[in-house]
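[1] Next comes the sequence, and after it the predicted model I'd like to discuss.
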Amino acid sequence: MTRMPWNPLSLFSISLVSTLLIYWSTSGEFAHNNNPISLSPQTLPAEAADDLQQGEEIILNGKKFRIGWSQWTQGNARRIGISDIGAMNLLGLELLSTRQPDLQPVKWFTKDSSQSLPVLARFIPPYRYLDVTELIQLAGGKLQVRGNTLEINLPPARIGAVREGNQTWGKRIVIEVDRPTIWQVSQAKNQGVVMISGNTNTPPLNNDNSASFPFNLPPGIDPDEDDLGSGVSVPINSKLFSLENGKKITKVHVKLPTAHSLNVFSLSNPHRIVIDVRPDAMIPKEIAWTKDITWRQQLVRLSSGVFPVNWLEINGRSPQISLKPITADPNQQQGTAPLITMAQTWKASAAINGGFFNRNNRLPLGAMRSQSRWLSSPILGRGAIAWDDQGRIKIGRLSLRETLITSRGQRLPILFLNSGYVQAGMARYTPEWGPNYTPLTDNETIIVVQNNGVISQQNGGKAGKNPILLPSNGYLLTIRKNAVSPSALAIGTGVTVESTTIPADFNQYPHMIGAGPLLVSNNRIVVNGVLEKFSKGFQQQKASRSGIGMTNQGNIMLVAVHNRVGGRGASLGEMAKIMQQLGAVDALNLDGGSSTSLALGGQLIDRSPVTAARVHNGIGIFVNR
């Protein structure tokens, strides 16, 4: 039985029950509840929590979501927690800034923008959970744990007036509901969907439908109260959005102008869901997720534009924090998966996508080293980050020099190790590659080495055919384009491998991820795509970017940047300036574009999962308790 103590601060915190009573009783919410819950102000017990149970699946009103949850006994009561980012995405909670990891203020149908609800939070590896027990009950919902699954059933709201208005920054849609309810948001290029737990008798609204919305404001309510801006209207034929009515879910489909996104929040008295369509939809915040991890959303201003940035600052020197390379398939180097799937599988508290890979054959194209084992060698002298288990970090350009020394004294260069990068020459593949090697080019000469001796030679035939078993106590050499004479490696020839990194001090770090180009070194911008042999097109493009850096205090930075306000993504030079402005003294560009993904608490925090591509590898952050 595990005992999970609350922070002593919770002794003095007002419970969510009494807080919700204050906010909702004045707005008539409890008139809708046929079985009202008895509420009274109370302090929270400080005794330990027992009977801990965790799961990874939530069924909300019959629909499955892969979101972490936990259940525990606190005093004589059973408590339910949902991972904080999962609760934000699933229930529509707006998480506000906090310096207290165990107390999370949220907005959810509060009366005005200055109010918030204090929700208790607790970290149970690998996630931070919000205690939503009373919140679900007060919304009229029921909670039931069945094995690994948490079932939540909530009554749907009734949707009333729907209005649209103009703002100087974009558009606003206001949807009135008869009770606090939940919603989820999904966004892709030029389109967004808000899925509200509620139903309406209003016919669907679209460009071919002339049906009007009901528009009956309660007596005494100013129609401009929710700041619709100019042109408060009852849209009959909106070009901005349409409604899709379902039995339990109403979907609001929104057409997004280029570089615009959605900011969705709720208000009370009357209950409303507000959908803002704007280029600067990100709300700045700073959340102490644990004592060693801080999540920030902020707008970074450069002379060339304003960039919404999601990033994590991590105390890598803490004994509770460890970093590991993570891959789509722990047993082989071929494979891709969504970053959130990788993070959930590896049970990482946070993760960012890592190095480059070939999307066609799903093989790595750059350095990966884990526990001093090369999963894949660096290529082209590109940038890499290396670290050890004591919190030491090195960021710089990296090469690996391997030489095969034969019993006859010949020294033969090995160009690549466990790599999907193909050039004429000799490459080496070890069991870290996987159980088999399948030729990547036609007519490779395959040489099998076991116990430091050549035991066989064969022609690999057509690329993509004829997988060859990798020996557990040896490796395989492949010669491409006849770059080395097979006679130099005749059966029975003894061989050894000499291996070193350039610079040599990279050798002392057991973990590495390579990408590039290098962005910042010793607080100087050092972007040089030509030196790292990136194509001209890659060097000039503006795209979503992922980066990793280190502050002068030695903290680790995981950074995701997408479109600038009103325009395209960042150039490499702009990404370097963003990292520098955030505090990086050393920084590395990671794989970007559709690969850019930043996960926290088992969920993406920088983009909708539907827009994130599958990736080959990443860097996982693990919190050890």
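    Great, that's in hand.
[2] Please make it C-alpha for all contacts and neighbour counts, starting now.
    OK.
[3] if I pick the nearest residue to residue 336 once chain neighbours are set aside, what's in contact with it?
    Distances taken as C-alpha to C-alpha, 6 or more residues apart in numbering put residue 616 closest to residue 336, at 4.5 Å, once the chain neighbours are dropped. Applying C-alpha atoms under 8 Å, 6 or more residues apart in numbering to residue 616 gives the contacts 327-328, 334-337, 354-357, 362-364.
[4] quick one: which of these has the most company?
    Greatest neighbour count in these, by other C-alpha atoms under 10 Å, goes to residue 354: 32 neighbours.
[5] rewinding a little: return the subset of the contacts of residue 616 lying in helices.
    If you go by DSSP state H, the contacts of residue 616 have nothing in helices.
[6] which pair in these spans the largest distance?
    334 and 354 (15.0 Å; C-alpha to C-alpha).
[7] Which one of the contacts of residue 616 is nearest to residue 249?
    Closest to residue 249, out of all of these and judged by C-alpha to C-alpha, is residue 337, at 29.5 Å.
[8] residue contacts, the closest one?
    By C-alpha under 8 Å, 6+ apart, the contact set of residue 337 is 328, 614-616.
[9] between these, which is nearest residue 138?
    Looking across the contacts of residue 337 and measuring by C-alpha to C-alpha, the closest to residue 138 is residue 614, at 38.8 Å.
[10] Next one: residue 85 from residue 289, what distance?
    10 Å (C-alpha to C-alpha, to the nearest Å).
[11] Okay, helices next: where are they in the stretch 51-200 of the chain?
    Counting by DSSP state H, counting those that start in this stretch, the stretch 51-200 of the chain has helices at residues 84-91, 133-138.
[12] Out of those helices, which gets nearest to residue 72?
    Closest among the helices of the stretch 51-200 of the chain, using C-alpha to C-alpha: helix 133-138, at 11.0 Å.
[13] helices or strands up against the closest one?
    helix 16-25, strand 77-83 (3 or more C-alpha pairs under 8 Å, 6 or more residues apart in numbering; DSSP states H and E).
[14] Quick one: these as a markdown table, columns for mean neighbour count and distance to residue 63 too.
    Putting these into a markdown table (neighbours: other C-alpha atoms under 10 Å; distance: least, C-alpha to C-alpha, whole Å) gives the following:
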| stretch | mean neighbour count | distance to residue 63 |
| --- | --- | --- |
| helix 16-25 | 17 | 27 |
| strand 77-83 | 20 | 16 |
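[15] can you list these in a markdown table and add distance to residue 494?
    Formatted as a markdown table, the helices and strands packed on helix 133-138 follow (distance: least, C-alpha to C-alpha, whole Å):
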| stretch | distance to residue 494 |
| --- | --- |
| helix 16-25 | 72 |
| strand 77-83 | 56 |
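[16] quick one: which of those is nearest residue 232?
    Nearest of the helices and strands packed on helix 133-138 (C-alpha to C-alpha): helix 16-25, 27.1 Å.
[17] hold the first one in mind and look at this next one:
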Amino acid sequence: MTRCGRGFRTRVATVLVWTALVGTGVAGAGPAHGAADAPHFTVRAVISPGVEYRAFTLAASHGTAYGHLLTVDLRHPGVRLDLLTAGAVGAREPVSRMADERGAVAAVNGDFFNISETQHPGVQATGASVGPAIAGGTPLKAAVPLGQRFGPALPRGTTTEDVVGLGTDRVARIGRLTLRGEVSAERGTLPLRGFNQYAVAEGGVGAYTPGWGTASRVRATCGTDTDRAAPCSAQTYEVTVRRNRVTQVAATPGNGTIAADRVVLVGREAGARALRALRVGDTVRVGYRLEGAAPAPFAFAVGGFPIVRDDRPLDGLDAVNAAVRTAAGIDDGGHRLYLLALDGGADYRPGLTVGELADVMLELGADDAVNLDGGGSSTLAAREAGEGSTTVRNHPSGGSERPVPNGIGVFTRP
């Protein structure tokens, strides 16, 4: 029988192949920290050819954890992955709704995001994610500065530019995507320091496209590159460009829908001073791309911070603070993906430390893994045979699904 959060459907699968896996573990690397046992699998179901669901328990430092796991065989010709979104960078929806709207057979939540703005009275949270995002081969956004991120402390050597995704060669990998862009005008050229981000780098200029949505752009000028809670900048400027011509200027960032043929430039400090030199009617060209070192471009990518690289846990992983967590792991040379979400039910809410999460991903067989958003965001949804919509398999720790900005969707075709 499927497990699901309060208020979600509970059904007995009559067509899926369910198997009790009592007393079994999985082969893989030994625990890195010794604090969590190997997963004990209790339920197995084939969601569709190439996609398998399993449930497991394990004893950890803060108590028993209950987990939900999707194993995706990327060698299967009918399987593909893509980013799920709520229709805009600055928008949120529950994972199951995003999955159903796109026709995904399974999904987990994605990146950490701008969930609150308690430090900036009067400024609304955008709901936009921390790291880069690519959907269907199209770049949606770049990464915020390191000091502007939400989420637990990063391991050494990782950044907000780190992503997990699938290349155009159908190989899953962990990589890094850096924004490269510029604003070219008659008076000179400015480097672009933001692309559909909830925080633009200090002294920089950020570009906002229709993909940003209707969220306010004021948040982009708040905080600093090292302190998310720092006050909003007093030096801001906004320029609207339509078909390479400046059509509108404003002293403060705005909000609302950006028309399909427009790009809005938001500047702070030195960037604001540079934008003030532009006049309505000036010619301005904006170019940008997300650049990575992967052997093939990403067809899909979402931000997440690495916890396992080359079959080893990263140094400095938190081994003290436990929480409900979501993770993605890569095995078989990038041809197998593990998507894991812990259960947030009352009996299992203590969860795992980041170090223990790395141990679990290694036990599953992952050579590389990233930590995704957790806590009330952790959600794993999957269809049952014959159903046209997904069912939430874990108990979200808030009692119901939290709206999130993106997720990893698993799709199949006959």
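    Looks like it came in fine. These figures come from a predicted structure and were not determined experimentally.
[18] What value does the TM-score take for this pair?
    TM-score of the superposed chains, computed with TM-score structural alignment, normalised by the length of structure 2, equals 0.72; 347 aligned residues with a C-alpha RMSD of 3.5 Å.
[19] Surely residue 254 of structure 2 is in contact with residue 219?
    No: the criterion here is C-alpha atoms under 8 Å, and residue 254 of structure 2 misses it with residue 219 at 10.1 Å.
[20] where does the residue nearest to residue 17 of structure 2 when sequence neighbours are not counted land in three-state SS?
    Nearest residue to residue 17 of structure 2 in three dimensions, chain neighbours excluded: residue 45, at 5.3 Å (C-alpha to C-alpha, 6+ apart). Using DSSP: H, G, I helix; E, B strand; the rest coil, the structure places residue 45 of structure 2 in strand.
[21] Aligned to residue 45 of structure 2, what sits in structure 1?
    Structural alignment places residue 45 of structure 2 opposite residue 287 in structure 1 (criterion: TM-score structural alignment).
[22] In this model residue 294 seems to touch its match, though I could be wrong.
    Yes: counting by C-alpha under 8 Å, residue 287 of structure 1 touches residue 294, with 5.7 Å between them.
[23] got a list of contacts for stretch 475-495 of structure 1?
    With contact meaning C-alpha under 8 Å, 6+ apart, stretch 475-495 of structure 1 is reached by 404-407, 423-431, 441, 443-450, 452-457, 470.
[24] Please list the members of those residues that lie in helices.
    Among the contacts of stretch 475-495 of structure 1, no member lies in helices (by DSSP H).
[25] ok so, going back, a markdown table for the contacts of residue 616 of structure 1, including distance to residue 576 of structure 1?
    Output for these, formatted as a markdown table (distance: C-alpha to C-alpha, whole Å):
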| residue | distance to residue 576 of structure 1 |
| --- | --- |
| 327 | 26 |
| 328 | 28 |
| 334 | 31 |
| 335 | 30 |
| 336 | 28 |
| 337 | 28 |
| 354 | 17 |
| 355 | 17 |
| 356 | 19 |
| 357 | 22 |
| 362 | 28 |
| 363 | 27 |
| 364 | 24 |
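[26] of all those residues, which comes closest to residue 134 of structure 1?
    Taking C-alpha to C-alpha as the measure, residue 337 is the one of those closest to residue 134 of structure 1, at 36.2 Å.
[27] measure the closest one to residue 359 of structure 1 for me?
    Using C-alpha to C-alpha, residue 337 of structure 1 is found at 11 Å from residue 359 of structure 1.
[28] same question, residue 83 of structure 1
    32 Å.
[29] Please enumerate the helices of the stretch 301-414 of structure 2.
    Shown for the stretch 301-414 of structure 2, the helices assigned by DSSP H, counting those that start in this stretch span residues 354-364.
[30] do the stretch 251-400 of structure 1 as well
    Counting by DSSP H, counting those that start in this stretch, the helices of the stretch 251-400 of structure 1 are 339-346.
[31] Chain neighbours aside, what residue packs nearest to the counterpart of residue 165 of structure 2 in structure 1?
    Using TM-score structural alignment as the criterion, residue 165 of structure 2 maps onto residue 386 of structure 1. Nearest residue to residue 386 of structure 1 in three dimensions, chain neighbours excluded: residue 512, at 4.3 Å (C-alpha to C-alpha, 6+ apart).
[32] Go ahead and confirm the one you found touches residue 369.
    Yes: Residue 512 of structure 1 is within contact range of residue 369, at 4.7 Å (criterion: C-alpha under 8 Å).
[33] neighbour-wise, which of the two wins?
    residue 512 (29 against 21).
[34] Please say which position in structure 2 the more buried one maps to.
    Residue 512 of structure 1 maps onto residue 301 in structure 2, by TM-score structural alignment.
[35] quick revisit: pull out the buried members of the contacts of stretch 475-495 of structure 1.
    404-406, 425-431, 441, 443-450, 452-455, 457, 470 (16 or more other C-alpha atoms under 10 Å).
[36] Quick check: the aligned residue in structure 1 for residue 100 of structure 2 vs residue 600 of structure 1, distance?
    Matched across to structure 1, residue 100 of structure 2 falls on residue 344, judged by TM-score structural alignment. Look at residue 344 of structure 1 and residue 600 of structure 1: by C-alpha to C-alpha, they are 10 Å apart.
[37] Which of those two has more residues huddled nearby?
    Neighbour count, other C-alpha under 10 Å: between residue 344 of structure 1 and residue 600, residue 600 has more, with 27 against 21.
[38] Just give the number of residues close to residue 136 of structure 2.
    By other C-alpha under 10 Å, neighbour count at residue 136 of structure 2 equals 15.
[39] follow-up on the earlier one: list the contacts of the nearest residue to the match of residue 100 of structure 2 once chain neighbours are set aside.
    Excluding the flanking residues, the one nearest residue 344 of structure 1 by C-alpha to C-alpha, 6+ apart is residue 602, at 5.6 Å. Neighbour list for residue 602 of structure 1: 67-68, 83, 85-86, 127, 340, 343-344, 348-350 [criterion: C-alpha under 8 Å, 6+ apart].
[40] And those, which is closest to residue 74 of structure 1?
    residue 83 (17.8 Å).
[41] nearest residue to that closest one other than its sequence neighbours?
    Nearest to residue 83 of structure 1 is residue 129, by C-alpha to C-alpha, 6+ apart, at 4.2 Å.
[42] Give the aligned equivalent of the one you found in structure 2.
    Aligned by TM-score structural alignment, residue 129 of structure 1 pairs with nothing in structure 2.
[43] if I look at residue 129 of structure 1, how far off is residue 294 of structure 1?
    From residue 129 of structure 1 to residue 294 of structure 1 the distance is 15 Å (C-alpha to C-alpha).
[44] Comparing those two, which shows the higher neighbour count?
    Taking other C-alpha under 10 Å, residue 129 of structure 1 and residue 294 do not tie; residue 129 has more neighbours (28 against 19).
[45] Identify the residues contacting that one.
    69-70, 81-84, 121-123.
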